[in-house]
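A.B. asks: the sequence and its predicted three-dimensional model are supplied below.
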Amino acid sequence: MQLVVRVFAGLSDALGASTVTIDIHGETLTGAELKELLSRAYPAAGGLIRTAFIAKNQAYASDSDLLFVTDEIAVIPPVSGGQQEPALRSSVVDESLGLHRITTSPLTADEVSVKVADDEHGASLVFIGTTRRTTLGQRTVLLEYEAYVPMALKTLQQISDEIRSRWPGSLTAISHRIGTVPVGETSVVIAVSTPHRADCYEASRYAIERLKEIVPIWKKEVWEDGSQWKGPQSGPWNPMRTT
């Protein structure tokens, strides 16, 4: 039997494709077995494969979970929150789920903040993430973002559900741009509104930190003299960590 696997960002670069096909014995295998097969087939990418997580039907799965040939399987390298996958580079992407949006179009704060307007809320905050000129002494030309779009939208919804559970009555809307984002332009807008301001500050910070932890969006920094995929900036990456 054959299992079709989607790969992204630096892993896609290393394997030379955005999808790979692996021969398996039978109709199932575990996530750990899939990573072992991939590591044998692509030994130069073994280190990145071993630190990746498996996604099964657009949700993170553990290494012990069974994967079936009928499942939608992806290998998710550490997210940063890349470069757009080859199939999307010349395409327009604009997909939404509830209050959340993934798009190749420019973003504005107003179009996101209006989604969380509520007469019962006394506080609202808008976080805007932009491409900065210099990072650790290196001059940035632009950023390129890639997303596993359907799963990214689901995990954005997960974040707003977590925020609503922690801060009852809150509303959260998140829009993220993919593709090329030049210096000074916006890559992400997060709008949060709550009945009280203290909750709003905390919920807004929670949203961006959680986005960088679990949403399958990758960032590639392009400099004047090179480029690099950026993984998590602090500590080991574990998108299945409970909050």
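C.D. replies: Right, received. Where do you want to start?

A.B. asks: from here on, just use CA atoms for contacts and neighbour counts.
C.D. replies: Will do.

A.B. asks: could you pull out the helices for the protein?
C.D. replies: 9-15, 31-41, 46-51, 109-113, 149-166, 197-214 (DSSP state H).

A.B. asks: which parts of the fourth one are buried?
C.D. replies: For helix 109-113, burial by neighbour count (16 or more other CA atoms under 10 Å) applies to 109, 112-113.

A.B. asks: quick one: which of the residues you listed is nearest to residue 42?
C.D. replies: residue 112 (41.8 Å; CA to CA).

A.B. asks: check contacts around the closest one.
C.D. replies: By CA atoms under 8 Å, 6 or more residues apart in numbering, the contact set of residue 112 is 173-175, 189-191.

A.B. asks: can we see that at 6 Å?
C.D. replies: By CA atoms under 6 Å, 6 or more residues apart in numbering, the contact set of residue 112 is empty.

A.B. asks: what about versus this one:
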Amino acid sequence: MRVTVRYFAIVRELLGRAVEERELPAGTTAGHLLDELAREHPAIERLRRSTMLMVNYQYVPPEHVLQEGDEVALIPPVSGGSGPFAITTDPLDAESVARAVAWPGAGAVVTFTGTVRATARGKAVHYLEYEAYPPAAEQAFRQIASEIQERWGIDRVAIVHRVGRVEIGEASVVIAVASPHRAEAFDACRYAIDRLKQIAPIWKKEVYEDGEVWIGSEAAYQQAFGHSTPPVS
């Protein structure tokens, strides 16, 4: 059978490619595929403990059996509702995202806007680069909204994240939550950004004058390679 394998962020840079097609015997599991890739590429072997697997935009365990035409993604560590749930290269507008969830029964519309700051880890940041696995990230946004609805009964949630180069002071993510009461809206909005950082396949690279680093993957780099920034060819 034939499957598509996609690589992102750290793994993509180390392997020098974003996608490839592979022929596999019937009955191959996602874990077997990862074993095969790790044998071929020492970089994957060194990062495998912090790498997760997705098949057709869903996280899967290693024992998941692959099927003809599946899309498999190796997910390095990552830095539901009314929507929109979107990955975009366009500049973000917090007001338009808030309007998307507003409704007559809302006593509160809470928004969170994450912006690029000029310094981090004691260094001057020139700009950020975001990379995402868009269909899977948008599915993760829907999952977060579903969790919010189950926990707080709120069904008016929007999450929009920008990818590509984002300059100092520009917005990288906007989350909006509308609820009859402010306390639940604040709690749900904070939950959404915290949960996004846990499960959404989105990666952030900080670019400095003297180097760059994938944030959220720094510990994995240090463990695998003994330094905090990836090798640059």
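C.D. replies: Happy to help now that I have it. Bear in mind the structure is a predicted one, so any value in this text is a computation, not a measurement.

A.B. asks: including distance to residue 39 of structure 1, could the buried residues of helix 109-113 of structure 1 go into a markdown table?
C.D. replies: Formatted as a markdown table, the buried residues of helix 109-113 of structure 1 follow (distance: CA to CA, whole Å):
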| residue | distance to residue 39 of structure 1 |
| --- | --- |
| 109 | 43 |
| 112 | 42 |
| 113 | 44 |
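
A.B. asks: coming back round to it: looking at the helices of structure 1, which is closest to residue 225 of structure 1?
C.D. replies: Judged by CA to CA, the one of the helices of structure 1 that comes nearest to residue 225 of structure 1 is helix 9-15, at 18.1 Å.

A.B. asks: figure out how far that closest one is from the centre of its chain.
C.D. replies: Going by CA atoms, centre = their mean, to the nearest Å, the spacing between the C-alpha centre of helix 9-15 of structure 1 and its chain's C-alpha centre is 15 Å.

A.B. asks: about what we covered before: of the buried residues of helix 109-113 of structure 1, closest to residue 150 of structure 1?
C.D. replies: Nearest to residue 150 of structure 1 among the buried residues of helix 109-113 of structure 1: residue 112, at 19.3 Å, using CA to CA.

A.B. asks: what do we get in structure 2 for the closest one?
C.D. replies: Using TM-score structural alignment, the partner of residue 112 of structure 1 in structure 2 is residue 97.

A.B. asks: please apply the same query to residue 15 of structure 1.
C.D. replies: Matched by TM-score structural alignment, residue 15 of structure 1 corresponds to residue 15 in structure 2.

A.B. asks: just give the number of residues close to that match.
C.D. replies: 15 (other CA atoms under 10 Å).

A.B. asks: roughly how far does it sit from residue 157 of structure 2?
C.D. replies: Computed as CA to CA, to the nearest Å, the residue 15 of structure 2 to residue 157 of structure 2 distance reads 37 Å.

A.B. asks: ditto for residue 214 of structure 2
C.D. replies: Note on residue 214 of structure 2: its distance to residue 157 of structure 2, by CA to CA, is 28 Å.

A.B. asks: all good on my end, thank you.
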